[in-house]
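Q: From the sequence below, what's the structure:
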Amino acid sequence: MKIERMNAKPIQEIKTTKKKAHVSSEITGVLFASPWLIGLFLFYLLPLIVSIYFSFTSYSILRPGEFIGLQNYQELLSDDLFLKSISNTIYFAVFYVPLSIMFGVGLAMLLNMKIKGMSIYRTLFFLPTLVPHVAIAVLWMWLLNPGFGLINGFLDMIGISGPSWLGSEKWSKPSLIFMSLWGIGQSVVIYLAGLGDISNDYYEAANIDGANWFQRTFHITIPLLTPVIFYNLVMGVIGAFQQFTLPYTLTQGQGKPANSLTFYVMYLYDNGFKYFRMGYASAMAWILFVVIMILTVLIFWSSKRWVHYQGK
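A: The predicted structure follows:
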């Protein structure tokens, strides 16, 4: 009995020591993570919570404002420029996102070919992503100039009268989509990584069965690339609805011609920092948040039907 008590005491001491060491390691971990946690709270969670309240007020930077309930949201529904900005943003997203996926996958498949000097071609296609959006806007304003731009000059050489690209309400958004497609090198790199992850065993088995290039592409490459396509689809939709820098620089924040390049985030920015209607801008931000969340949930829900993972 005495021996059992003597053995129990050291065991209890060992357990206590382990518990103290575990608590000490947890405290150390929290201390190391505290700068990030504090930043997350101060710069993300707190503004998020405050913006919800501001969306129900008439708050501006110059005055505290008053609680007005749903008035900001009701006013948005009757704001013609708000509706125009939604229309422009949806137009851009509907055309840009599918085109960026198709061109991205196509370029990645070309750049995945085993030919001499391929690393140089990959670098050339990736370079546009390193150019700042402001520089891209200035470059394309010169290229698309209706009077002396290189694109209209080339069209004149083959007998085609080029339009006033950025000065035409009809051609302004297609021009912006074309400019944005010029900088898809980052997604191409991701597609290349996805192509490199596909095992050659699938292609060897398909060759033995006599499958041609189209059959290998649509029955092996595309299905096994769908996880990467899924990722770029989600990021592309989010990025398309947050389009700001390029159209803002092209139009000096005016959205011309005829507000055809006034996008949702541009109008949100103008309300918040040009007209100082911070409550109104907060309401717009929460509408955008809800729309993006709904679209993201729908994409995730649909992914079960068309995204295929290797080994499943």
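Q: Please make it C-alpha for all contacts and neighbour counts, starting now.
A: Fine.
Q: residue contacts, I11?
A: Neighbour list for I11: empty [criterion: CA atoms under 8 Å, 6 or more residues apart in numbering].
Q: Next, find the distance separating it from K18.
A: Distance of I11 to K18, computed by CA to CA, to the nearest Å: 11 Å.
Q: ok, now I68?
A: According to CA to CA, I68 and K18 sit 56 Å apart.
Q: Please apply the same query to I158.
A: Taken as CA to CA, the span from I158 to K18 is 81 Å.
Q: Neighbour count for those two, which is higher?
A: For the pair I158 and K18, the greater number of neighbours falls to K18 (12 against 8), based on other CA atoms under 10 Å.
Q: so S282 touches V50, yeah?
A: No - with contact defined as CA atoms under 8 Å, S282 and V50 do not form a contacting pair (9.4 Å).
Q: Between these two, which is the more surrounded one?
A: Set S282 next to V50 and count neighbours by other CA under 10 Å: S282 wins out with 26 against 11.
Q: To compare with the earlier structure, here is another sequence to fold:
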Amino acid sequence: MQKIEASIDYHSIGRSYQRKRGKYKEYLWAYLFISAPILGFLLFAFIPLSFSVYVSFTQYSGYQTPVFQGADNYSRLLTKDPLFWKTLFNTFYSALGIPIGMVIALGIAMSLNQKIRGIQFFRTVFFLPTISSVVALTLLWKWMFNSEYGMLNYLLDLIGIHGPAWLSSERWAMPAMIIQGVWGGLGFHMVLYLAALQGVPKSLYESAEMDGANGWQRFLRITIPCISPTTLFILITSIIGAMQDFPRFQIMTEGGPNYSTTTIVYYLFQNAFRYMEMGYASAMAWVLGILIMMITLLNFWMSKRWVHYE
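A: Below you'll find the predicted structure:
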């Protein structure tokens, strides 16, 4: 009996060992598969972010050893650099195109949400700018805004209006950038709104029509609430994109004239790679990041009043 019990215990231990070994193999393969994204996050996100936090408290040119100087960069940024506040104002000024673009995109989406012949062609045409090169489109608009031979001023001349010097005028440079930005975002926003409109239950419109609601009432009471989650998504992503907008301004105006189109990210770029003040640029980046986070949280908090998920 003792031998049999010993034999049973031995086999039980063996099976337990095999199960544990199998689990360890599963864990090993699991860690192996997630190692790539984890290493990517550590190398390209966590470590650079941590280093930038440290650098923001130092005087650092990118070539020499960082010299710790406390919160001097933040103090200089917030109290001694009027150009920072000007570029921050320019950034919010350029963001005025967001609600304009959302309204136009919704109007286009509603027009393209009709069952008419050839509608797929028009959907493709409106979406083409989204998949095109930003540099190519920006160069195209730079030519269109040219005050001497640009297409926009040529069309204005045809109706007796003398077009302004769009990109070389402090008054008109930012409105020109807003026009180009609205046009560039229409395709993506239109597709999102079109998908949201197609998800609105037809029964709601039928019930409202039977109750005597006109088209405008159906739009306000049914369409707008049903697509409000999409509106929130477009609003938040557009604000984040506007706060980080850089290549258009670099190519079209280079921040001019007289810093009238210098956004905060372009100013950050100048400090980091033209003036070689990496510490100051890092402080600016973290102030911008905190500002974006605050605006995003504010949008989520306010969305409780107007976004409907049912």
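Q: ok now do the residue most central in space within the second structure, which residues does it touch?
A: Taking CA atoms, centre = their mean, the centroid of the second structure lies closest to G241, which sits 3.0 Å from it. By CA under 8 Å, 6+ apart, G241 of the second structure lies in contact with nothing.
Q: Am I right that it sits in a helix?
A: Yes - according to DSSP: H, G, I helix; E, B strand; the rest coil, G241 of the second structure belongs to a helix.
Q: Now do the same for it: its match in the first structure.
A: Alignment note: G241 of the second structure maps to G239 in the first structure; criterion TM-score structural alignment.
Q: ok, now how distant is that match from D197 of the first structure?
A: In terms of CA to CA, G239 of the first structure sits 26 Å off from D197 of the first structure.
Q: what's the answer for S58 of the first structure, then?
A: 53 Å.
Q: Which one's more surrounded, these two?
A: Neighbour comparison, S58 of the first structure and D197: the larger count goes to S58, with 19 against 12 (by other CA under 10 Å).
Q: Look up how far L107 of the first structure lies from the more buried one.
A: Applying CA to CA, the value for S58 of the first structure to L107 of the first structure is 49 Å.
Q: now do S168 of the first structure
A: According to CA to CA, S168 of the first structure stands 30 Å off from L107 of the first structure.
Q: Those two: who's more crowded?
A: Higher neighbour count among S168 of the first structure and L107: L107, with 19 against 15, using other CA under 10 Å.
Q: need the helices for the stretch 151-300 of the first structure, in chain order.
A: 172-181, 185-196, 200-208, 213-216, 222-241, 245-250, 264-269, 278-306 (DSSP state H, counting those that start in this stretch).
Q: hey, which of those is tucked in deepest?
A: Counting by mean count of other CA atoms under 10 Å, helix 264-269 has the highest mean neighbour count of the helices of the stretch 151-300 of the first structure, with a mean of 22.
Q: Give me the mean distance between that helix and the second structure.
A: After superposition onto the second structure, helix 264-269 of the first structure sits on average 0.6 Å from its aligned residues (mean CA distance after the TM-score superposition for the first structure).
Q: Which residues does that helix contact?
A: Against helix 264-269 of the first structure from outside (CA under 8 Å, 6+ apart): 82, 85-86, 88-89, 241-244, 248, 253, 281, 284-285.
Q: Closest one of those residues to L45 of the first structure?
A: Comparing the contacts of helix 264-269 of the first structure against L45 of the first structure with CA to CA places A285 closest, at 14.7 Å.
Q: Might you report the residue contacts of that closest one?
A: L268 are the contacts of A285 of the first structure under CA under 8 Å, 6+ apart.
Q: where's it relative to Q71 of the first structure, distance?
A: Taking CA to CA, one finds A285 of the first structure at 15 Å from Q71 of the first structure.
Q: and what of A21 of the first structure?
A: 56 Å.
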